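K.L.:
please find the sequence and the predicted model below.
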Amino acid sequence: MKTLKEYFNELNDNRQSGKVKHLISEILVIALCAVCSGVQTVFEIGEFAEVKKDWLKNEVGLLLENGVPSHDTIGRVLAMINPKQFQSLFISWIEQSLNIPTGSYIHIDGKTLRGSASEQSRGIHLVSAFAHEAGVVLGQIKCAEKSNEITAIPELLNLLKLKSSIITIDVMGCQKEIAKEITKKKCDYVLALKENQPAAYNDVKDYFSIEDKDFQNTLLRFETLDIGHGREEKREYFLSTNINWFADKNKWANLKSFGMVKSTVRCKGKQYSEKRYFISSIEDINEFVTAVRTHWTIENTLHWSLDVIFRDDECQIREKNTAENIAILRRICFNRMKMYQNGKTLKRKKMLCTFDDSFRFNVLFS
């Protein structure tokens, strides 16, 4: 099994060989350790290297034959590294480290690195794939400038090796081509359907509004009730496997069902409800319920943790390659902390990585 440092060694190094004093793998290990400790800037990575020089040599095992690299050298290397190649190595490392079981729920969603925005350009937008059961990032890819998630999602799917997974995507990903790409990978999909697909949305909405008793009896149903903090939320799940009426059924790869979720909330004497609609390739109501309920873990677990615990949005590095590569390092740290099982919360692990050299070593390299 290859180590992270060995993966880092595979990165292309375009520096002039006669002027290279620091291995690219050692620079990335230093940056990884620094980011794991809460560092936010390239200058701080250089400061971390100076302060932790003995630990990096004696415990982590770096050679540092020419001392520690300066923050200028670290910055040049992080700007030089091709993020797509770095991302590919990240995915290979995850696939080696974790066996994502058949039938896993994989949630895809985007997040903008707000600190990377400037007056001249919008912030970097990354689309991530999150494995629900394992609780880790499987990979992410940057949306191209003047593009959006519709073009990035198929590219991300092509990078991932998935086994009969159920893939959920919010509204932006509800596209015929994306459904086709998911089906090519022999996976299933549950795609949120809204007004960006007006014809399909209105057809499915009208379909579920039929009040005929015989029709209602054909629907698969499931219900959940959550009560707490003076708030009651009832969710009613409906799934129909009758797709013959749908005019565009042959345009959606492996289409097998339509879903609806009705949420009714009672709080402080008031009540409101909403209905959400889905297009899917699954026929099992329990799988549909799990797919819908767990989709938001990518927002509530991954994106929340990156923002609140790893301060993702506060990082104001604006050099695009550098910002994206450090974002990849943060996600490596997130995964390593999630994979390191010691009974402590992610927040607690992050704090210990900041102050405890031994704990940081165990999280990153054990």
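P.N.:
Now that the structure is in, tell me what you want to look at.
K.L.:
C-alpha only now, for contacts and for neighbours.
P.N.:
Noted.
K.L.:
tell me how far Glu195 lies from Arg266.
P.N.:
For Glu195, the distance to Arg266 (C-alpha to C-alpha, to the nearest Å) stands at 27 Å.
K.L.:
same question for Val77.
P.N.:
Taking C-alpha to C-alpha, one finds Val77 at 54 Å from Arg266.
K.L.:
tally of neighbours for Asn217?
P.N.:
Neighbours of Asn217 under the rule other C-alpha atoms under 10 Å: 9.
K.L.:
check contacts around it.
P.N.:
Under the criterion of C-alpha atoms under 8 Å, 6 or more residues apart in numbering, Asn217 has no neighbours.
K.L.:
what secondary structure does it sit in?
P.N.:
helix (DSSP: H, G, I helix; E, B strand; the rest coil).
K.L.:
what's the helix or strand for the spatially most central residue of the chain?
P.N.:
By C-alpha atoms, centre = their mean, the chain has its centre lying nearest to Ser128, at 3.1 Å. For Ser128, the element it lies in under DSSP states H and E is strand 124-131.
K.L.:
check what contacts that strand and list those residues.
P.N.:
With C-alpha under 8 Å, 6+ apart as the criterion, strand 124-131 contacts 100, 104-114, 116-117, 136-143, 149, 152-153, 156, 298, 302, 320, 324.
K.L.:
from the chain's centre, how far out does stretch 188-195 sit?
P.N.:
18 Å (C-alpha atoms, centre = their mean, to the nearest Å).
K.L.:
show me which residues of it are buried.
P.N.:
188-194 (16 or more other C-alpha atoms under 10 Å).
K.L.:
what of stretch 234-249?
P.N.:
Buried residues in stretch 234-249, defined by neighbour count with 16+ other C-alpha under 10 Å: 234-241.
K.L.:
show me the contacts for Leu64.
P.N.:
Leu64 makes contacts with 22, 26, 57, as judged by C-alpha under 8 Å, 6+ apart.
K.L.:
what helix or strand is Gln120 on?
P.N.:
Using DSSP H and E, Gln120 is not contained in any helix or strand.
K.L.:
let's bring in a second model and compare:
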Amino acid sequence: MNGLSLWDHLSVIRDPCQQWKIELKLADILFLTIAAVIGGAEGWEDIEDFGHDHLDWLRQHGDFENGVPVHDTIARVMGMLSATKLQKSFASWMQACYDVTEGEVIAVDGKTLRCSYDKGKRKGAIHMVSAFNAANQVVLGQVKTSEKSNEITVIPELLELLSIRGCLVTIDAMGCQRAIAKKVLDKGADYLLAVKGNQPSLEAAFNDYFRLDMFQQEDANGYSIQEVGHGRKETRLSLVMEDLSILGDLEYEWPALKTLGIVGSIREERSQPVKELDITVRYYISSAQLSPKEMLEATRSHWSIESQLHWRLDVGMREDDCRIRREQAGENMAAIRHMAFNALNSDTSFKAGIKRKQKRASRNTEYLSQVLSGLGLS
């Protein structure tokens, strides 16, 4: 990593508390919260307990003149803290730390924090939309939307925070919108968008053109690979077309459109007789000129946001079990979990999963300092 530290970027956030009431600095509360989440804390009481257990170590890095804040104070401050400013600081820090290179895949997708749903107050669950660098496996930024359907409105906001020139931005069918495609192009990147029923005319054009036997034609512009593992065999195939005339007039409705893609997967369970092939076919449009191999690799990279980020946040950091939802605290904690995820995932000195790394950070302050050094906080 290089450039300004996360601490430099967080320092511009204004303390939401009344100045005459402040006994603990915002910097100390943020440092404690980030360090505690890296150490496996999942709630306010956990963060306070972590502080008491590591007070001498905390004082090496912060003030903490008045000791550790009680959990109610931590919750109140995190609820009042501007989520928008925290997200901008996070994205700005990531731009300083990671130089994305031309052609890298940036996967954009949403995730619902299931236990943030508040039935009593009739508040829907928090839904965060994140941008994930598939090559480096780091979160580049995130924004909140209260409803999954609102991904359409917040994806441009997220893209505005990012430096993605020369990259290939992949988005599932929810983001297959002309305005989003234009926003990606305006940022100097290319788009690769999945096509489904929310664009019925586009999907119908693909359906009218495509036949399964195209995957077997020798003159087709295609590519395939086969993988065997976990008791099954999977064949992945891709076709690309640069002749956009199959779309009819739709060809001119999508900005800078250059490539149409069809990606299929055939799964066979090795322990069961083959009665009927399990075939999945997906359609894509892109502003980049992609070969069949590049198309297949890019679409696979997109799903790394599910397996390498969302799944690990749930299994390793128990994000779906988190009931924090007070004011802006839920989305602020989601951003801090992403900071912790990036720091833990970037540390290569200890070859282990997220949960095991968290446990080591909690009991070993030397290792915790090492992980924090990746954030520029230690």
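P.N.:
Yes, it's here. Note that the structure is a prediction, hence the values are computed from the model and not measured.
K.L.:
closest to His132 of structure 1 out of the contacts of Leu64 of structure 1?
P.N.:
For the contacts of Leu64 of structure 1, the residue nearest His132 of structure 1 by C-alpha to C-alpha is Glu26; the value is 32.0 Å.
K.L.:
quick one: secondary structure of the aligned residue in structure 2 for the closest one?
P.N.:
Matched by TM-score structural alignment, Glu26 of structure 1 corresponds to Asp28 in structure 2. Reduced to three states with three-state DSSP, the structure at Asp28 of structure 2 is helix.
K.L.:
which residues does Asp28 of structure 2 contact?
P.N.:
62-64.
K.L.:
how about Ile182 of structure 1?
P.N.:
By C-alpha under 8 Å, 6+ apart, the residues touching Ile182 of structure 1 are 157, 167, 188-189.
K.L.:
where's whatever residue of structure 2 lines up with Ile167 of structure 1 relative to Leu202 of structure 2, distance?
P.N.:
With TM-score structural alignment as the criterion, the equivalent of Ile167 of structure 1 in structure 2 is Val169. Noted for Val169 of structure 2: a distance of 20 Å to Leu202 of structure 2, by C-alpha to C-alpha.
K.L.:
the more surrounded of these two?
P.N.:
Val169 (28 against 19).
K.L.:
was I right about the more buried one contacting Asp190?
P.N.:
Yes - contact criterion C-alpha atoms under 8 Å: Val169 of structure 2 and Asp190 qualify, at 6.1 Å.
K.L.:
can you map out the helices along the stretch 1-150 of structure 2?
P.N.:
Secondary structure of the stretch 1-150 of structure 2 (DSSP state H, counting those that start in this stretch): helices at 6-10, 26-38, 44-53, 55-59, 71-80, 83-97.
K.L.:
repeat for the stretch 251-366 of structure 1
P.N.:
285-295, 297, 304-308, 320-339, 346-355, 357-365.
K.L.:
mind listing what's buried along the fourth one?
P.N.:
By that I understand helix 320-339 of structure 1. 321-339.
K.L.:
for it, give me the average deviation versus structure 2.
P.N.:
Helix 320-339 of structure 1, aligned to structure 2 and superposed, deviates on average by 1.0 Å (mean C-alpha distance after the TM-score superposition for structure 1).
K.L.:
which outside residues touch that helix?
P.N.:
31-32, 35-36, 75, 78-83, 86-87, 90, 116, 124, 135-137, 142, 306, 310, 312, 317, 346, 349-350, 363-364.
K.L.:
from the contacts of Ile182 of structure 1, which land in helices?
P.N.:
Among those, the members falling in helices (DSSP state H) are Leu157.
K.L.:
so which of the contacts of Ile182 of structure 1 are in strands?
P.N.:
167, 188-189 (DSSP state E).
K.L.:
tell me which of the helices of the stretch 1-150 of structure 2 sits most buried.
P.N.:
Compared across the helices of the stretch 1-150 of structure 2, helix 26-38 shows the largest average neighbour count, a mean of 23 (mean count of other C-alpha atoms under 10 Å).
K.L.:
and that one, how far from structure 1 on average?
P.N.:
In the superposition against structure 1, helix 26-38 of structure 2 averages 0.7 Å from its aligned positions (mean C-alpha distance after the TM-score superposition for structure 1).
K.L.:
that helix to helix 365-373, inter-axis angle?
P.N.:
Relative orientation of helix 26-38 of structure 2 versus helix 365-373 (axes from the mean of the first three to the mean of the last three C-alpha atoms, to 10 degrees): 110 degrees.
K.L.:
how big is the angle separating helix 26-38 of structure 2 from helix 71-80?
P.N.:
Using the same axes, to 10 degrees: helix 26-38 of structure 2 against helix 71-80 is 100 degrees.
K.L.:
need the contacts of Ile182 of structure 1 in CSV (columns: distance to Thr290 of structure 1).
P.N.:
Output for the contacts of Ile182 of structure 1, formatted as CSV (distance: C-alpha to C-alpha, whole Å):
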residue, distance to Thr290 of structure 1
Leu157, 21
Ile167, 11
Asp188, 13
Tyr189, 12
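K.L.:
please enumerate the strands of the stretch 201-350 of structure 2.
P.N.:
222-229, 232-241, 259-269, 278-286 (DSSP state E, counting those that start in this stretch).
K.L.:
quick one: closest of these to Asp186 of structure 2.
P.N.:
strand 278-286 (14.7 Å).
K.L.:
residues in structure 1 aligned with the closest one?
P.N.:
Mapped onto structure 1 using TM-score structural alignment, strand 278-286 of structure 2 covers residues 272-280.
K.L.:
contacting residues around that stretch?
P.N.:
188-194, 201, 204-205, 255-266.
K.L.:
change it to 7 Å
P.N.:
189-193, 255-266 (C-alpha atoms under 7 Å, 6 or more residues apart in numbering).
K.L.:
ok, average deviation of it from structure 2?
P.N.:
Following the fit onto structure 2, the mean deviation recorded for stretch 272-280 of structure 1 is 1.4 Å by mean C-alpha distance after the TM-score superposition for structure 1.
K.L.:
so Leu56 of structure 1 makes contact with Leu62?
P.N.:
Yes - counting by C-alpha atoms under 7 Å, Leu56 of structure 1 touches Leu62, with 5.8 Å between them.
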